[in-house]
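Chemist: following is a predicted model, sequence given first.
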Amino acid sequence: MMTRLKIGACLTLDTLPDHRDWIFEADRDLELQDFLSHAALTTDRDVLIERARQALDGFRGKLSIHGPFEGLDIDNKDPELRPVITARFLSALEVADRIGARKMVVHSPYTLWYQNNLHSYPGYAETKLARIHDVLGPVLRRAEELGITLVIENIQDVRPETRRAMVDSFGSDAMALSIDTGHAQLARRMSGAPPVEDFVRDAGAQLAHVHLQDVDGHADRHWAPGEGEIEWSAVFRAIAECEAPPHLVLELRDATHIPAGFAYLRDRGLAV
């Protein structure tokens, strides 16, 4: 019989009250997604941190935050912009520490373009990786000091081993892998990537975080499980076989669909 896995959700400070009892009473995993914008990490940061502290009073589950990403490519080619991106991530790390989050999601920079052009440009892989280290090196060192893990989420990744090798290159326990099930399924349909469960199996012991969302294979829908085409039994079987249970959170576009998504997985013996 498959082990049922406890799951939580990605929420904002505005949507958390609607799901507070479900999250808090069972000590479920929670990912806060309020600290993404420029304002949230600069002018509004302290106010949001205080709101988060109050909202999290009594919370005993595992907490993460989603780091900023729009316009903040971790392999940015402009040497004047890379320090700005690093500074934004460092600000988000401080937020995570101040509210008690021990994981922060960072977006992967790998794409189908990269995979198809890997051997077309001399040194392409090495120069890209060097830029990534330039941006994330100081962030990782600070994460190590704070006891926070950076989890690298697949976005347009086609080969899961490419992102895993990037994580390996840092040689730090403060960096691990995140899998977004919907993104993996989109890559399967659009770019010939492996099935979602293979992303999980490739990650193995490095898997520390999972965004659970369903898609139709055409767009990044962030539907509740059961509304799309993902083979959830296979995905949960692979997750259950990991050495340590990752942070498991429903990441749905409409938070009101969280109960339905949870019920779908629960009724199939996959989640509690």
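Modeler: That came through fine. Numbering: from 1, shown residues only.

Chemist: hey, let's count contacts and neighbours off CA atoms from now on
Modeler: Noted.

Chemist: ranges for the strands of this structure?
Modeler: All strands of the chain, identified by DSSP state E, fall at 8-11, 30-32, 63-66, 103-107, 149-153, 175-180, 207-212, 247-250.

Chemist: run through who's touching the third one.
Modeler: By that I understand strand 63-66. Identification of contacts with strand 63-66 by Cα atoms under 8 Å, 6 or more residues apart in numbering yields 29-36, 96, 100-106.

Chemist: kindly report the same for the fourth one.
Modeler: For strand 103-107, contacts defined as Cα under 8 Å, 6+ apart pick out 63-69, 74, 93, 96, 148-155, 178.

Chemist: count of neighbours near Met267?
Modeler: One thing to correct before we go on: residue 267 is Asp, not Met. 10 (other Cα atoms under 10 Å).

Chemist: actually Glu80, sorry about that
Modeler: Other residues close to Glu80 by other Cα under 10 Å number 9.

Chemist: ok, Gly71 next?
Modeler: Residues near Gly71, counting by other Cα under 10 Å: 8.

Chemist: so how far is Thr181 from it?
Modeler: Distance from Gly71 to Thr181, counting by Cα to Cα, to the nearest Å: 23 Å.

Chemist: try Val235
Modeler: Counting by Cα to Cα, the gap from Val235 to Thr181 is 8 Å.

Chemist: quick one: buried residues of stretch 136-155?
Modeler: 136, 138-140, 142-144, 148-155 (16 or more other Cα atoms under 10 Å).

Chemist: nearest to Ala40, of those residues?
Modeler: Val139 (18.3 Å; Cα to Cα).

Chemist: this is the other structure I want to compare:
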Amino acid sequence: MLPILSTHLFLKQRLHPGLLETAARSGARGVELFAARQHFDYTSREHVMELAAWFASNPLEPYSMHAPLFPDREMGRAGAPAVNVVDPEKSRRIDAMDEIKRALEAAEHIPFKKLVMHLGEKYESWSLRTMEYATTALEHLGAFARPLGVSVLVENLTSDATTPEHLVTILEMAHLDQIGVCLDLGHAHIAPGIAEAVATLGKRIAEVHVHDNHGLKDEHLWPGDGTIDWAATLEALKSLPAAPAAVLEIGYDLNDATAAIPDRIQMSFEKLA
């Protein structure tokens, strides 16, 4: 599996070339840019061009981008509504799609290939309304992303609306064959189980988010620090027709010593080899 590091690990910091160099030294072949304005300000031409210039002269690949979860610089702590494409209010759904399109426009200068997006928030319920809104968003954003050379991936969360079975229902009912899936292993470990998720999503899985937890909440721990059976997980992933990219998505609030982070990244990739 292609080793990719999500910049989610550095979410408390402005994304700069030094952090990208840390990823490269730690064995990553590419990065998934986490689109949060306080970290990667996709609305700032200066910031986008700074990173574009670095990628143009270095072998580390801008593999993918995680769509924004909030439109502000405080991850919603000051009251900004979430970027929710299945919100009951039409105006908020439109605002959410507009925010994701702003992030996608960075692909004009930073040639990432995939956009990972959420369908709603972590407690979103499943309904015909949710399916309708999700279909509309995926059709619209997929069409917007395609000319930029980007394919859209939808992620399984811990909500009823985004179980592997419901994601497959959305994609099959709407004939969204161009939309893939990012299988989040930590979310699947909470429910319904990783092997079951792999079996359900199958060939649609284009990348996996790699992190660990204890099966109760979304902790984003380093692999091996929770209760995921990594040998069984790797065996399940081997059943896929094509090996997905392995995107290491570690929590930014684990308080790891800065000097230890490169070794932890490298050890995590070795665990997945």
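Modeler: Here it is on my side, so go on. Treat the numbers as computed from the prediction; the structure is a model and nothing was measured.

Chemist: quick one on the thing from earlier: can you redo the strands of structure 1 as a markdown table with distance to Tyr264 of structure 1?
Modeler: What follows is those, written out as a markdown table (distance: least, Cα to Cα, whole Å):
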| stretch | distance to Tyr264 of structure 1 |
| --- | --- |
| strand 8-11 | 14 |
| strand 30-32 | 19 |
| strand 63-66 | 24 |
| strand 103-107 | 26 |
| strand 149-153 | 24 |
| strand 175-180 | 18 |
| strand 207-212 | 12 |
| strand 247-250 | 12 |
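
Chemist: the longest helix belonging to structure 1 versus strand 175-180: what angle between them?
Modeler: When structure 1 is parsed with DSSP state H, its longest helix is helix 124-146. Angle of helix 124-146 of structure 1 versus strand 175-180, following axes from the mean of the first three to the mean of the last three Cα atoms, to 10 degrees, is 110 degrees.

Chemist: now what about helix 124-146 of structure 1, what contacts it?
Modeler: Helix 124-146 of structure 1 is touched from outside by 74-77, 82-83, 85-86, 89-90, 93, 97, 118, 149-150, 166, 170, 174-175, with contacts defined as Cα under 8 Å, 6+ apart.

Chemist: swap in 6 Å and give it another go.
Modeler: Helix 124-146 of structure 1 has contacts (Cα atoms under 6 Å, 6 or more residues apart in numbering) with 74-75, 82, 86, 90, 174.

Chemist: where exactly do the helices run in the stretch 1-150 of structure 2?
Modeler: 17-25, 45-56, 90-104, 128-145 (DSSP state H, counting those that start in this stretch).

Chemist: can you list the buried residues in the first one?
Modeler: Just to be clear, that refers to helix 17-25 of structure 2. Buried-residue list, helix 17-25 of structure 2, by 16+ other Cα under 10 Å: 20, 23-24.

Chemist: can you count the residues close to Gly226 of structure 2?
Modeler: 16.

Chemist: any idea how far whatever residue of structure 2 lines up with Leu177 of structure 1 is from His220 of structure 2?
Modeler: Aligned by TM-score structural alignment, Leu177 of structure 1 pairs with Val181 of structure 2. Applying Cα to Cα, the value for Val181 of structure 2 to His220 of structure 2 is 19 Å.

Chemist: next: Asp160 of structure 2.
Modeler: Relative to His220 of structure 2, and taking Cα to Cα, Asp160 of structure 2 is found at 20 Å.

Chemist: who has more neighbours, the two?
Modeler: His220 (26 against 17).

Chemist: contact partners for the more buried one?
Modeler: 211-212, 250-251.

Chemist: trace it over to structure 1, please.
Modeler: Going residue by residue (TM-score structural alignment), His220 of structure 2 aligns to His222.

Chemist: ok, Leu128 of structure 2 next?
Modeler: In structure 1, Leu128 of structure 2 lands on Glu126 (TM-score structural alignment).

Chemist: run a quick neighbour tally on its match.
Modeler: 10.

Chemist: quick one: it from Leu252 of structure 1, how far?
Modeler: Counting by Cα to Cα - Glu126 of structure 1 and Leu252 of structure 1 are separated by 35 Å.

Chemist: cool, and Asp173 of structure 1?
Modeler: Distance, Asp173 of structure 1 to Leu252 of structure 1, using Cα to Cα: 29 Å.

Chemist: with neighbour numbers in mind, choose between these two.
Modeler: Leu252 (22 against 15).

Chemist: structure 2: which residue goes with the more buried one?
Modeler: Under TM-score structural alignment, Leu252 of structure 1 pairs with Ile250 in structure 2.

Chemist: from Leu69 of structure 2, how far out is that match?
Modeler: Separation of Ile250 of structure 2 from Leu69 of structure 2 (Cα to Cα): 16 Å.

Chemist: what count of nearby residues applies to the residue nearest to Phe24 of structure 1 when sequence neighbours are not counted?
Modeler: Of all residues not flanking Phe24 of structure 1 in the chain, Phe59 sits nearest, at 5.7 Å (Cα to Cα, 6 or more residues apart in numbering). Each residue near Phe59 of structure 1 was counted by other Cα under 10 Å, and the total is 18.

Chemist: for the one 10 residues further on, same thing?
Modeler: Counted by other Cα under 10 Å, the residues lying close to Phe69 of structure 1 total 17.

Chemist: and the nearest residue to it once chain neighbours are set aside, how far from Val151 of structure 1?
Modeler: The shortest distance from Phe69 of structure 1 to any non-neighbouring residue, by Cα to Cα, 6+ apart, is to His107 (6.6 Å). Between His107 of structure 1 and Val151 of structure 1 the computed distance is 8 Å (Cα to Cα).

Chemist: and stretch 257-272 of structure 1, which residues are buried?
Modeler: Here stretch 257-272 of structure 1 shows 258, 261-266, 269-272 as buried, counting by 16+ other Cα under 10 Å.

Chemist: ok, now stretch 169-188 of structure 1?
Modeler: 174-188.

Chemist: do the same with stretch 245-257 of structure 1
Modeler: 245-253, 255.

Chemist: what of stretch 38-49 of structure 2?
Modeler: So stretch 38-49 of structure 2, judged by 16+ other Cα under 10 Å, has buried residues 38-42, 48.

Chemist: check stretch 104-113 of structure 1 too.
Modeler: For stretch 104-113 of structure 1, by 16+ other Cα under 10 Å, it's 104-112.
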